[in-house]
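Q: pasting the sequence and the predicted coordinates here, then a few questions.
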Amino acid sequence: MFIDETWIKTNMAPLRGWGGKGERLRAYAPHGHWRTLTFLGALRCDRLTAPCVLDGPINGESFRAYVEQQLVRVLRPGNIVVMDNLGSHKSPAVRQMIR
């Protein structure tokens, strides 16, 4: 399974858009409450498992919590876990939990 994460910042909301002719364009975006949301997941050849949304950017502590609370539950003997080169993935504690 492949482990990866992606993020979005709430200040990335578009400020302009297209609306119908003569109609006001109505859209909503958070104002003054900018934050980062991170989505993590484990992609298998047939499905996505262990999805998780974190309120904030990924760091070593939050990734270890994800592995401990979400990923370890879906791992079975013989599974191969592939992660990218992110620093929080390289922790000996993460490696031990996955093994």
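A: It's in.

Q: could you use CA atoms for every contact and neighbour count after this?
A: OK.

Q: T49: which element?
A: Taking DSSP states H and E as the criterion, T49 maps to strand 48-55.

Q: against that first model, consider the following:
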Amino acid sequence: MRAFCFFDDICSHTVTLFCHSPNSIIDESGVNLGMTRLRGRAVRGERLYDSCPRNRGSNISLIGALSLDGLIATMSLPVRVNTEVFLTYVQEVLLLQLWAGAFVIMDNLPVHKADATPASPTVRDA
């Protein structure tokens, strides 16, 4: 029980720190535009008529930074996210939207670990 209480103290402290500091979180996602439901619903006793794409859709990658104020820097592109794309996003989109003293939190995706990734977003004069 003591470990649980200790964990609660750490979590509440972490949440308090996050809510009172200017943080932003970067995450990536992908979607296929040809995805469609295979089943549907209709009124009892009636047949369901619907259509779906004939060809496979294209893939779209989304990169975004989320802060307490909402989305601050988003980019969508029709290619997968690699190191070059991520560095372009950081330099051309994210750094233009950040403010002085902002912290950027990233997950452990290998493209985030590039040698050219700035150690802090304060490289730019905010």
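A: Looks like it arrived, so ask away. It should be emphasised that the depicted structure is a prediction, and the values quoted were computed from it without experimental measurement.

Q: TM-score for the pair, please.
A: Once superposed, the chains reach a TM-score of 0.80 (TM-score structural alignment, normalised by the length of the first structure), with 98 aligned residues with a CA RMSD of 2.1 Å.

Q: hmm, back to that, elements contacting the strand holding T49 of the first structure?
A: Strand 48-55 of the first structure is packed against strand 36-43, with contacts defined by 3 or more CA pairs under 8 Å, 6 or more residues apart in numbering; DSSP states H and E.

Q: who are the neighbours in contact with the alignment partner in the first structure of S58 of the second structure?
A: Using TM-score structural alignment, the partner of S58 of the second structure in the first structure is R35. Contacts for R35 of the first structure (CA atoms under 8 Å, 6 or more residues apart in numbering) come out as K9, T10, N11, D55, G56.

Q: give me the distance from stretch 16-30 of the first structure to the chain's centre.
A: From the chain centre to the centre of stretch 16-30 of the first structure is a distance of 29 Å (CA atoms, centre = their mean, to the nearest Å).

Q: residue ranges for the helices of the second structure, please.
A: For the second structure, applying DSSP state H gives helices covering 2-19, 83-89, 95-97.

Q: of those, give the one that comes closest to T74 of the second structure.
A: Set against T74 of the second structure and scored by CA to CA, these come closest in helix 83-89, at 8.6 Å.

Q: the closest one maps to which residues in the first structure?
A: Counting by TM-score structural alignment, helix 83-89 of the second structure corresponds to residues 60-66.
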